[in-house]
Every structure is written in structure tokens, then in C-alpha cells.
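Participant: coordinates for the following, if possible.
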Amino acid sequence: IVGIDAAIFMHPTTWKASGHVDNFNDPMIDNKDSKKRYRVDHLIEEYAAALSAEGKENEAAALLASMETLLAKDDFTGLKKMIDDNKMQCAVSHTCNWTEIRQFNLMFSTEFGTAVSSEEGNNIVYLRPETAQGIFVNFLNVQKTGRLKIPFGIAQIGKAFRNEIVARQFVFRMREFEQMEMQFFVRPGTQKEWYEKWKAKRMQWHESLGMPAAKYRFHDHVKLAHYADAACDIEYEFPIGFKELEGIHSRTDFDLQQHQQYSKKKMQYFDNDLNPETGKPYGNYIPYVIETSIGLDRMFLAVISQAYEEQDLSLPAGEAGTEEKKDSRVVLKLPPVLAPIKLAVLPLTKKDGLPAIAEEIIQACKPHFRCFYEEKDSIGKRYRRMDALGTPYCVTVDHQTKEDQT
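Facilitator: The predicted structure follows:
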């Protein structure tokens, strides 16, 4: 797997070829009284959550299952009927006065150049809604310069932009976000095998971070994207429930075929490995693609929501005197592999040669992992600061250290 840093602005035909201009949409609905716009699935999910809070879990589950089926068929009439029949209200106006459902494209567009175009739309350019297309248009450049043989992957980390109508839930859904995507190019006919391999590899990666395995699950897509023959999400149990963290898709050869058609340039790979069935080289073909796509911001949110804890250390009135003594501390229980500072070295006092011993420990450990030295304030306050930073290990240098190196 090799890395790439593709352009944020690409030729607008790129997005026509990829299908984003025509298909990168979300169904939306407006409340006529408040003028507030909702994503249809979010409106129904919020209503289902309210049902669950009332103890109507079965009714909520049935509603969500029906929604998934209707979305898979793009049955907007059925979705509108569901909203009307259940008398779903706008959170602002508290009315059920809804428009018809319509599609809304999620790409941000702007204009390039200074001259006014003679034809409307000729100078439109889009901010990339995903990093994947930058990999596809550079596929042969990377393959040839790196002399790569299939199977191989191209990966990148970078900004993506989506015109989300409702950006909410902290960093879970944003209009500007960081993606980590990998496109893995395979021989046609082997995509199912590689799809299962990458599902397993990606789950292993998540578990290697030290996050609880019980917090993860796979969710197979009911409705496949226009480019996929198989797709699933790795979902994580956030405080707001199980939500998508990473997508794994078998994209077939759709993207490379489309870019070949629109660019008039061949996207074929020559495979000189022998086909055991024919005894001849596989020859020219357009590779199939397995994609893994994860939102870095969502991964950060998953880690923080698992690790962050506020501990109440208040003392009741009987123990603290006549009044209750309020106290609390923040503890960031980061898995050690993710902690930015692995070790804090803390001399008990600033004198008696203890800082010099602490400095020796720092110098011995610094080449191997990030260390932190602090001698200011009491040892208890320093421990608390390290708790708040998520530092897994603290070494205290005291007077016994001078005697026996412990």
C-alpha cells in the first residue's frame, strides 16, 4: 500500500464521471411553517428515538426497518406517507405541515477563473466530497511509477467537504472533515475474497487501538451505492447509539470504467501472471476495487467518548466540616497505544538531587517514546494533570530512589 496526496479541486468532469453530480444526494423535507429543512432519515430516526424513550422499542424498531426498506427503493411517496401517518412534528414549529420529499446534492460548488463564462455552468468546480476519486484518476500514474503489481493499495488522508443540511453532534457530522481512505486494486473475480479479508483486517485494526470489542459491530447495507456490489459499515456505540465509523465497499470496476469513458484514456492494467486455467497471462483488464473509508474526526470522537471521565470527589458535610466540599477531576483513560505522552517523570521535590535522577530517566526513555518532565506544584496536583492528559505511566523519583534506584 502506497500513499498519495491528491488535489482538493479536480476537473468538474471527474465528479460527473464518478456519479456524484447525479447521485450524491440525500432526501430532504421542509416544514412549511418554520422553514426548517430536515434529512428524512434523521427526522424519522429522531421520532423513533422518542418512541423508544416512551418504552415502545418494538414500534420504533419496526419503523426504522420500514424506513430502511423505503430508502433502499427511493420510495419517497412511502416515506412521506410514513411521516404523515405518524404525525411527525417539526421541532421548531411543532406542526406537521411538510413539503414533498426531494433530493438535495451534497457537493459544495464554486467558480474558477475571473472571466464570465459564455455558457452558464462552464466554470463550476466542486470541493471534493471524498478523497477516493483523486486516487482513481491517478491510479495508473502511481502503478507505473511505483512498478506495482496487483493486488496493491493506494491510500491517503485528507480533507473532504459535504454540504450537510444539519451538521450536528459535535464532530460526528461536519461540513469539512478529515478522511482516511484506501483503494485496494484486485483481479476481477477475486473481489469477494478480498472484501471479506479487508473486513477482518479493519476490525483487527480497530481492536488493536485498545477500544472495547463489544462497542463495535458490522452493519450490511440494505441499499447499495451506485458503484458497489457489496458494502458494510463498521459501527461504534457512541453515547448517541451505534453509528457508522468506517465504510468498507466492493466498488467493482465502476470508477475506473467511468473515468476511462469520460477521459478517453485507458485505465487498463497488464497482468503478466499466468492464469492457471489457460496457462497464459491474464493480460489487460480494469481492476476491481475494495475500499476502506474512515472519518478521522469520528474516530477521535469514539476514542474521547470512551476515554473521558469526570470523577466526583466531593466530600459530604459530615466529613468536610459544616459545609459540603465540592471537588472533581478529569481522567482521560486513553489506551496506552493512543496516549500522546507515554511516561511522566516526576521528582518528589526540586532539591536533594532528585531532579538530576529524573533527568537521567528522561534521557534513557526519550529515544523510545514521548516523555514528560514536571517538578512544579505538589505531587498530587501533578498526578491529576497527568490523569487529565491520559498519560498511562508516571514515575515518581523520591528519596528512596537515591538509596536503591526504585
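Participant: going by C-alpha atoms from here, please, whenever you check contacts or count neighbours.
Facilitator: Fine.
Participant: how about the helices of the stretch 1-150 of the chain, start to end?
Facilitator: 12-18, 20-23, 40-53, 57-72, 76-85, 132-137, 139-146 (DSSP state H, counting those that start in this stretch).
Participant: between these, which gets nearest to L301?
Facilitator: helix 40-53 (19.8 Å; Cα to Cα).
Participant: give me the helices and strands touching the closest one, please.
Facilitator: strand 25-30, helix 57-72 (3 or more Cα pairs under 8 Å, 6 or more residues apart in numbering; DSSP states H and E).
Participant: so A61 is in contact with A48, correct?
Facilitator: Yes. With contact defined as Cα atoms under 8 Å, A61 counts as touching A48 (7.5 Å).
Participant: of the two, who's got more company?
Facilitator: Higher neighbour count among A61 and A48: A48, with 22 against 16, using other Cα atoms under 10 Å.
Participant: these two touch, right, H249 and I290?
Facilitator: Yes. The pair H249 / I290 is scored as a contact, 5.8 Å apart, by Cα under 8 Å.
Participant: if I look at the two, which residues touch both of them?
Facilitator: By the contact definition Cα atoms under 8 Å, 6 or more residues apart in numbering, H249 and I290 are jointly contacted by Y195.
Participant: most packed of the helices of the stretch 1-150 of the chain?
Facilitator: Mean neighbours per residue, mean count of other Cα atoms under 10 Å, is largest over these for helix 132-137, with a mean of 21.
Participant: in terms of secondary structure, what does the host helix or strand of Q311 contact?
Facilitator: Assigned by DSSP states H and E, Q311 falls within strand 308-312. With contacts taken as 3+ Cα pairs under 8 Å, 6+ apart, strand 308-312 sits against strand 328-332.
Participant: ok, F270 - contacts?
Facilitator: Under the criterion of Cα under 8 Å, 6+ apart, the neighbours of F270 are 282-285.
Participant: over to D255?
Facilitator: 17-18, 133, 136, 227.
Participant: what about it, distance to V303?
Facilitator: 33 Å (Cα to Cα, to the nearest Å).
Participant: circling back to that earlier point, which of the contacts of F270 fall in strands?
Facilitator: Among the contacts of F270, DSSP state E puts 282-285 in strands.
Participant: would you mind giving the residues you listed as JSON lines with neighbour count and distance to S263 added?
Facilitator: Listed next are these as JSON lines, based on neighbours: other Cα atoms under 10 Å; distance: Cα to Cα, whole Å:
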{"residue": "Y282", "neighbour count": "16", "distance to S263": "25"}
{"residue": "G283", "neighbour count": "13", "distance to S263": "22"}
{"residue": "N284", "neighbour count": "12", "distance to S263": "18"}
{"residue": "Y285", "neighbour count": "15", "distance to S263": "17"}
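Participant: for the comparison step, fold the sequence that follows:
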Amino acid sequence: MQERIVIVGGGAGGLELATMLGRKLGRSKQARVTLIDRNSTHLWKPLLHEVASGALDSRMAELDYRGQSARYGFEFLLGTLESVDKAKKTIQLAAIRDDRGKEVLAARNLSYDRLILAIGGVTADFGTPGVKEHSHFLDSLRQADQFHHYLLNEFLRVNQSIEDGNQTKLSLAIVGGGATGVELAAELIHSVSLLSIYGLPYLDQKHLKVCLVEADKRLLPALPERLSKSVAKKLKSLGVEVILNNPVSEVTENTLVLAEGEPIQADLIVWAAGVRAPDVVKEWGLQLRKNNQILVNPYLQTVSDESIYAIGDCAACRIDDERWVPPRAQSAHQMAKSLYRNIVRDYRLKAPKPFVYKDRGSLVSLSRFTAVGNFMQSKSLSMSLEGTAARWAYASLYRMHQRVLHGWWKMFLLLMVDKLNRVVKPRLKLH
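Facilitator: Modelled structure (predicted):
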């Protein structure tokens, strides 16, 4: 009888794992590999800030789960995980309803032999009053598209106001000095610089105010301090106001209240501070960390049940007694690869190998302006990059994700398609 491997979550780690297992075990009918996600398409999460700013048309980068499953030997089910029954080894998927509330599919139960949770993470609001009500988040394609819609409306409003002779500025506030916040700030500057090409000539960088607020004493704590300072300096040269060591105490409509100093007024507020697992994991009877991450052992099995695994942002895996694997795309990729190898080893009656996280460094892109990063980060060796070399390295991260999903040949074809689209498509998405 075929073993059923169920993977919940089609992010970077979940989709890569489903594809690898489908190729190896699904096609040969050694296992029935099932991927479940609440969306029909996949978009690499580090691209969401580009979707939000209009630098990327998401339709050009989305991957259809059903198409991928047909090519690589796994099955795809649309659904949202609602509950886990560890004793019966079953999960329940919530009912699916259309925009009018009409039920499309009733709630369903699925059995599993191995359950792999790869549900990702969401932005942490740290209990700050008003964040959920008055801020935009960039945790999903839907949220990125929603912010882009609001941004376009603000572009139109402010451009018309300036044309009518008013002294108007578009004010945007971003909370969180990690990669998402920094990259979004730069992309917004770049987007506004292109507006005159597409019929909005009055709104330019002089009429734009972008404020980046970070509670810590510096931006990008994952990077060396020298690079962090370099990024802050570059953002300031682009006109971004950088506020450090000053946490947000409350968010009201169009206002950030800071622990110190005057409140910040903004037409749009984006909250990009911190990562935690979704609250729904509390209902699944698994041991968690304080940030909702699921505790796993060195083989990525949950400490609550050895037939349930967790990878990516939702997994709490120790590096040592003091450190945990950080919630990054490279972590999800490494976990997916390690778990794939261990499952295959199990089929070959070999003992599993513990997961060992290798910090490959961090890369941050400041839109078309520059990029910075460091490689091979360790106590004994670290290499820093800035400028063109860092931009190439940053672009290669996405290509490596595509290589895992499609292989080398198709990756190169997709690269050529993207190059051609840059020639024939607008440089900014304005719809």
C-alpha cells in the first residue's frame, strides 16, 4: 500500500519538497504525495515587495500549482488546514466558499502517513495597538496586490492635486528595518521616479516622503554593521527618512505614534516588523515557542509527534543552545532539501541524518539603485558584496529556486522570457 505524504503549504519550502518527492517517489508510485495550499498559484515570497510597489506584475512570476503537480508527479488540493487529529492521523480542511459566501466544497478529511507543515509565517505586530486595523501587511500575494491598489489610488490623487496647484505630498511610512522594509522603501522611490513616463508627470520624488521606522539601533541586523550603515546612508541619499531605536507604541488612522518624538503622519502605513507562525497552529495540539513556531527535533519532526514534520518559517529548529534557525527563504530551502533526503533514505532503509543549518549570508536589493550582502557567514570567514556583483547574486537566489522547481534548462528559458518581458512590457504596473 502506498504511503501518503501530505504537505501543507506551497511556499518556497513546501513546493520545493513536493516537487522533489513527486519526481522521486510520486512518479514511481512508491508514495502518494499531496500538496495543499489555500491559493491556486505560487509566488516566491521575497518578490512581494516588488508586487506591492508595481515593479513586478505578479502574473509574470506566478506558478500554477496544478500545472506543477501534473508535471512532477504529485497531486494538488486547494484548501485551508483547519485541524489535526494526531491519533487518527487525519487532517480536516475547511469548507471553500466563493465571493458570495456560497459553498463550493464542503469541509474534507484527509488521512496521512507523514504530515509536513510548511505554512510559513506572518508579520508579528507585537501586540501594538491599532496595527491590524490601520496597517498594510505583505505576507501574501493578496495583501501585496491590495496595497498596490491603494498605492495607485494615492498616485492618482496626489498627481491631480499637484496639477491643480496644491502643495501636496504623498507620505508613506514603513515599520520594520529588515529586508522587506528596506527593499520596499527603495522600490517605492524607484516607482515614483517612473511615473512621468506613464502619464503622471506631477508626482515625482520631490513630492514623495518615505519614512522607515526601526525599533532597533540599526537596520538589517542579519548583515554586518558596516553594510547596515551603508544601506542607511544610501536610503537617506534617495530621500528616505530613517528613524532608528524608536519603537512604534500605537498606530491610528494615518498616524504612527512613536515611543519618543512627534507622531508620523502617513497616507499609507506598511507594517513589516518581525515574523511569527499563524495563530491557527495553537489549535493543532503541538508544542510551540512563544512566537507560535512549532518545535522540531534535529530531523525536523515535531517533538509532539514523529509522523508530523515542520519546515520553513513555522518551524522552531535549534542551531545550538542559544540560537534558532532564522525565518529566511534559505532556511526553508535547506530544510526542504534535508527532509527530502531523509525521506528517501527511509525508503532505502537507511538512518536519517540531522538537519544542519548553514548560513549562506544575506542579500538585500535596493531596487535598481544597488544591492548589498555578505556570503559564507561564519566566525572565521565572511565576504561582503556591494553594487553590481551583489545585484547579480541577489537575482541568482530566485533563479536557484526556479532551478529546484523546473531544472536547469527550464530555468534558463524562464530567464530569457523575463528578459524579453522587460523589453515589451511596461517598467511599472499601473493597473
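Participant: what's the TM-score here?
Facilitator: For this chain pair, the superposition-based TM-score is 0.23 by TM-score structural alignment, normalised by the length of the first structure; 161 aligned residues with a Cα RMSD of 7.4 Å.
Participant: hmm, back to that, wait, which of the ones in strands among the contacts of F270 of the first structure is closest to S52 of the first structure?
Facilitator: Set against S52 of the first structure, the nearest of these by Cα to Cα is Y285 (51.0 Å).
Participant: wait, doesn't that closest one sit right on N272?
Facilitator: No. With contact defined as Cα under 8 Å, Y285 of the first structure does not count as touching N272 (11.1 Å).
Participant: secondary structure element for L363 of the second structure?
Facilitator: Here L363 of the second structure is assigned to strand 361-366, by DSSP H and E.
Participant: the stretch 51-200 of the second structure: helices as residue ranges?
Facilitator: 65-72, 131-134, 141-163, 179-193.
Participant: tell me the helix or strand right after the strand holding L363 of the second structure.
Facilitator: Next along from strand 361-366 of the second structure, by DSSP H and E: strand 370-375.
Participant: so which elements touch that next one?
Facilitator: Other helices and strands packing on strand 370-375 of the second structure, by 3+ Cα pairs under 8 Å, 6+ apart, are helix 225-237, strand 361-366, strand 383-386, helix 388-406.
Participant: what packs against the second one?
Facilitator: If you count contacts as 3+ Cα pairs under 8 Å, 6+ apart, strand 361-366 of the second structure packs onto helix 179-193, strand 370-375, helix 388-406.
Participant: angle of the last one against strand 370-375?
Facilitator: Note on geometry: by axes from the mean of the first three to the mean of the last three Cα atoms, to 10 degrees, helix 388-406 of the second structure and strand 370-375 are set 70 degrees apart in direction.
Participant: just checking, what packs against helix 388-406 of the second structure?
Facilitator: Against helix 388-406 of the second structure (3+ Cα pairs under 8 Å, 6+ apart) you get helix 12-21, strand 361-366, strand 370-375, helix 408-424.
Participant: nearest to L295 of the second structure, of these?
Facilitator: Among those, helix 12-21 sits nearest to L295 of the second structure (Cα to Cα), with 17.0 Å.
Participant: sorry, back to before: just give me the closest of the ones in strands among the contacts of F270 of the first structure to F185 of the first structure.
Facilitator: Looking across those and measuring by Cα to Cα, the closest to F185 of the first structure is Y285, at 11.5 Å.
Participant: any figure for the gap between that closest one and V125 of the first structure?
Facilitator: 31 Å.
Participant: next one: W15 of the first structure
Facilitator: For W15 of the first structure, the distance to V125 of the first structure - Cα to Cα - is 9 Å.
Participant: do the same with L346 of the first structure
Facilitator: 55 Å.
Participant: neighbour count for the two, which is higher?
Facilitator: L346 (24 against 18).
Participant: name the element that one belongs to?
Facilitator: Here L346 of the first structure is assigned to strand 343-347, by DSSP H and E.
Participant: again with I304 of the first structure
Facilitator: Assigned by DSSP H and E, I304 of the first structure falls in helix 296-307.
Participant: buried residues in that helix, which are they?
Facilitator: By 16 or more other Cα atoms under 10 Å, the buried positions in helix 296-307 of the first structure come out as 296-299, 301-303, 306.
Participant: which strands or helices does it pack on?
Facilitator: Counting by 3+ Cα pairs under 8 Å, 6+ apart, helix 296-307 of the first structure packs on strand 176-186, strand 230-238, strand 328-332.
Participant: can you add mean neighbour count and give the helices and strands packed on helix 388-406 of the second structure back as CSV?
Facilitator: What follows is those, written out as CSV (neighbours: other Cα atoms under 10 Å):
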stretch, mean neighbour count
helix 12-21, 26
strand 361-366, 22
strand 370-375, 21
helix 408-424, 13
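Participant: looking at those, which is closest to Y347 of the second structure?
Facilitator: helix 12-21 (11.7 Å).
Participant: next SSE after that closest one?
Facilitator: strand 31-37.
Participant: that older thread, Throw the helices and strands packed on helix 40-53 of the first structure into JSON lines and include distance to D312 of the first structure, thanks.
Facilitator: What follows is these, written out as JSON lines (distance: least, Cα to Cα, whole Å):
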{"stretch": "strand 25-30", "distance to D312 of the first structure": "43"}
{"stretch": "helix 57-72", "distance to D312 of the first structure": "33"}
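Participant: which of those sits closest to F185 of the first structure?
Facilitator: strand 25-30 (26.7 Å).
Participant: tell me which helix or strand A160 of the first structure sits in.
Facilitator: Going by DSSP H and E, A160 of the first structure is in strand 152-161.
Participant: how about that strand, which residues are buried there?
Facilitator: 153-161.
Participant: quick one, it and strand 176-186 angle?
Facilitator: Using the same axes, to 10 degrees: strand 152-161 of the first structure against strand 176-186 is 160 degrees.
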